[in-house]
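Q: pasting the sequence and the predicted model now:
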Amino acid sequence: MKTKPVLVADDVKTIIQAASRYAQEHDWRVTISVVDDGGHLLGMLRLDGASPMTATISPGKARTAALGRHESSHYEESINSGRYAYLSVPMPVMLEGGVPIVVDGEVIGAVGVSGVKSTQDVEIGKAGIAALMTAQR
């Protein structure tokens, strides 16, 4: 039998707090979502001024990253390169902005961000994950 780390409520709080702080420092209005390794929503925060639509897109990006075990940009890039078969895959949101959380080589969840340029969404998600990794040391 194999064991692996799992996200707990305090981890989710750490990620969301750090990611939201990073977004606010840049005056970016976004929604931040954290899911477990099965893509189930553990926490979400829609910052003041973020579009209501971001509350649907953000958890979808996170779920895609968790289930696919890749950044969600992997699927967007593949589709844009002509791999249209990915459009039939039942992933909710195959747009850049979903980042898997990897511990000891295992995906234990993901962060999804929506509301600004997709590269900035990724920056925010990675800031949240970095805070978690720092807190775990």
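A: Nice, I can see it.
Q: okay, CA-based contacts and neighbour counts for the rest of this
A: Noted.
Q: name the helices or strands packed onto whichever helix in the chain runs longest?
A: In the chain, with assignment by DSSP state H, the single longest helix is helix 118-136. Applying 3 or more CA pairs under 8 Å, 6 or more residues apart in numbering; DSSP states H and E, we find helix 118-136 packed against helix 9-25, strand 98-103, strand 106-114.
Q: next secondary structure after the longest one?
A: Helices and strands here follow DSSP states H and E; after helix 9-25, the next one along the chain is strand 31-36.
Q: for the helices and strands packed on helix 118-136, which one ends up most surrounded?
A: For these, average neighbour numbers computed from mean count of other CA atoms under 10 Å are highest in strand 106-114, which has a mean of 29.
Q: quick one, that one and strand 31-36 angle?
A: Going by axes from the mean of the first three to the mean of the last three CA atoms, to 10 degrees, strand 106-114 is angled at 160 degrees with respect to strand 31-36.
Q: second one coming, line it up with the first:
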Amino acid sequence: MHSSIAQLIVQRTEAIASRSGHQVCISVVDASGLQAAFLRMDDAIPGAIDIAVKKARTAALFRTDSTSIGREARPDGAIYTLEATNGGLISFGGGVVILDEQGRTIGGLGVSGAPVEVDQAIALEAVGRQ
């Protein structure tokens, strides 16, 4: 993912979060889960930093939104303990796949610091999937 695309996604996400009155951490990773851009908004809780990064990595590495993974990562699910792989993943809302014009995964966006449902809504809007 080109750094200008990553920065544009961060800016768009920040604007959406600000409009909704939330201070969040925003992580954008490339398709391999490597950090491409990051922003901690003023007053975002420090614990949200790691969560935002893990949400973005989860979406990119598995090419699916983190909330979808959560449906199967429960104790009775087919992929229980998946969160313990790849240096730690997240299986709740706020991590979404970033797609190119052809529908291919080019990265992941992780948003953390608001309630989970709000993190998810902000991330989906930021990537044009609201």
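A: Alright, I've got the coordinates. Values in this document were obtained by computation on a predicted structure and should not be read as measured data.
Q: turn the helices and strands packed on helix 118-136 of the first structure into TSV, columns for distance to residue 68 of the first structure.
A: Listed next are these as TSV, based on distance: least, CA to CA, whole Å:
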stretch	distance to residue 68 of the first structure
helix 9-25	20
strand 98-103	9
strand 106-114	10
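Q: which part of the first structure matches stretch 3-17 of the second structure?
A: Mapped onto the first structure using TM-score structural alignment, stretch 3-17 of the second structure covers residues 9-23.
Q: roughly how far out does the matching stretch sit from the chain middle?
A: Mean C-alpha position of stretch 9-23 of the first structure versus that of the full chain (CA atoms, centre = their mean, to the nearest Å) differs by 12 Å.
Q: quick one: that stretch to the second structure mean distance?
A: Here the mean offset of stretch 9-23 of the first structure against the second structure after fitting is 0.8 Å, by mean CA distance after the TM-score superposition for the first structure.
Q: what does that stretch rub up against?
A: 29-30, 32-34, 42-45, 47, 124-129, 131-132 (CA atoms under 8 Å, 6 or more residues apart in numbering).
Q: coming back round to it: to residue 38 of the first structure, which of the helices and strands packed on helix 118-136 of the first structure lies closest?
A: strand 106-114 (7.3 Å; CA to CA).
Q: so that closest one aligns onto which residues of the second structure?
A: Going by TM-score structural alignment: strand 106-114 of the first structure matches residues 104-112.
Q: does the most far-flung residue of the second structure relative to its centre sit in a helix or strand, and which one?
A: Among the C-alpha atoms of the second structure, the one farthest from their average position, using CA atoms, centre = their mean, is that of residue 76, at 24.6 Å. Following DSSP H and E, there is no helix or strand that holds residue 76 of the second structure.
Q: report the separation between the residue nearest in space to the middle of the second structure and residue 10 of the second structure.
A: In the second structure, the residue lying closest to the centroid (CA atoms, centre = their mean) is residue 110, at 1.8 Å. Computed as CA to CA, to the nearest Å, the residue 110 of the second structure to residue 10 of the second structure distance reads 10 Å.
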